[in-house]
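1. coordinates only, sequence not included:
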């Protein structure tokens, strides 16, 4: 689906900034922060400030086009709200984040919808632990 159509389908005005931000999120494939988007824009000589990126990300998240996941480090990561979205496992020692390819929540969502009558439009989920490298250092 084209980005213009994706925005219209979600009843949101098509703007140049929204299109290039959404394009960057789709292109990245993994969850991405506003700061990472800004860095990519700088490399590509796209002139946009961080507050504009945040404002548009929040708008896209409000209409459920994006999922926002705030990591334990306080950084929010955004991704397209689709069935192939991804979650993190973050190391509480070094702060590295790793992508979990499959969403373990979809079956639980169906149960919750059946139980409550809600139509679930998204969820936020994060695992934390200690990565293998930190385990070697901490548990010698």
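-> That came through, no problem. Model, not experiment: these values are computed from the prediction.

2. alpha carbons only for contacts and neighbour counts from here, please
-> Noted.

3. and the helices in the chain?
-> 3-9, 16-28, 34-43, 50-62, 106-116, 132-138 (DSSP state H).

4. in CSV: the ones you listed, plus mean neighbour count.
-> Converted to CSV, these look like this (neighbours: other C-alpha atoms under 10 Å):
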stretch, mean neighbour count
helix 3-9, 14
helix 16-28, 16
helix 34-43, 16
helix 50-62, 17
helix 106-116, 12
helix 132-138, 11
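
5. now these as TSV including distance to residue 78?
-> Below are the helices of the chain laid out as TSV (distance: least, C-alpha to C-alpha, whole Å):
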stretch	distance to residue 78
helix 3-9	16
helix 16-28	7
helix 34-43	8
helix 50-62	8
helix 106-116	19
helix 132-138	26
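
6. which one of those helices lies closest to residue 77?
-> helix 34-43 (7.4 Å; C-alpha to C-alpha).

7. what helices and strands are in contact with the closest one?
-> Contacts defined by 3 or more C-alpha pairs under 8 Å, 6 or more residues apart in numbering; DSSP states H and E place helix 34-43 against helix 16-28, helix 50-62, strand 76-80.

8. try it against this one:
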């Protein structure tokens, strides 16, 4: 599941950020290229993340309640830096009630399915809306 999350992040980063920067760099006149790149950053990492936070927060508010219930069942003492560092390499699993873990695992699929479907929709829109027609026409006439 972690690897699928990494793959989803890579696809989203490539489609939305890198390709957007390349497209903007190609289309914007040299005099305003820096401003166009800054505007793209503002929309993707400012406005876009704000709406993503609002949508995900509204959809997954109940997940936090499950997380709080799970954290409440795990009694962990406070450790110093070196104790905490040493415990990172232990393989002990905390114990929790089966119902809480089952609820958390049921939400896990929904939690990742929603952004995956959003990424798929945007990728399809991107594939149909942002192909460079001018360069293809030039290539076919040569």
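-> Arrived safely. Predicted, not measured: the structure shown is a model, and the values here were computed from it.

9. can you pull the TM-score for these?
-> Here the TM-score for the pair of chains, by TM-score structural alignment, normalised by the length of structure 1, is 0.22; 54 aligned residues with a C-alpha RMSD of 5.1 Å.

10. could you dump the helices and strands packed on helix 34-43 of structure 1 to a markdown table with distance to residue 132 of structure 1?
-> Formatted as a markdown table, these follow (distance: least, C-alpha to C-alpha, whole Å):
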| stretch | distance to residue 132 of structure 1 |
| --- | --- |
| helix 16-28 | 26 |
| helix 50-62 | 33 |
| strand 76-80 | 23 |
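
11. name the SS class of residue 42 of structure 2, please.
-> Under DSSP: H, G, I helix; E, B strand; the rest coil, residue 42 of structure 2 falls in the helix class.

12. residue 83 of structure 2 versus that one, what's the distance?
-> 41 Å (C-alpha to C-alpha, to the nearest Å).

13. same thing with residue 49 of structure 2?
-> With C-alpha to C-alpha as the criterion, residue 49 of structure 2 and residue 83 of structure 2 are 36 Å apart.

14. more crowded one of those two?
-> In this view residue 49 of structure 2 and residue 83 are compared by other C-alpha atoms under 10 Å, and residue 49 has more residues nearby, 13 against 10.

15. against residue 136 of structure 2, how distant is the more buried one?
-> Between residue 49 of structure 2 and residue 136 of structure 2 the computed distance is 33 Å (C-alpha to C-alpha).

16. same deal with residue 114 of structure 2?
-> From residue 114 of structure 2 to residue 136 of structure 2 the distance is 35 Å (C-alpha to C-alpha).

17. more neighbours, those two?
-> Taking other C-alpha under 10 Å, residue 114 of structure 2 and residue 136 do not tie; residue 114 has more neighbours (13 against 10).

18. helix or strand for the more buried one, which one?
-> helix 98-129 (DSSP states H and E).

19. gap between that helix and the chain center?
-> Mean-position distance between helix 98-129 of structure 2 and its chain equals 10 Å (C-alpha atoms, centre = their mean, to the nearest Å).

20. buried ones in that helix, by neighbour count?
-> 100, 101, 104, 107, 111, 115, 116, 119, 123 (16 or more other C-alpha atoms under 10 Å).

21. need the contact list for the third one.
-> The reference is to residue 104 of structure 2. For residue 104 of structure 2, the contact set (C-alpha atoms under 8 Å, 6 or more residues apart in numbering) comprises 63, 66, 67.

22. and the helices in structure 2?
-> Going by DSSP H, structure 2 shows helices at 2-12, 19-27, 33-42, 48-59, 61-73, 81-87, 98-129, 133-141.
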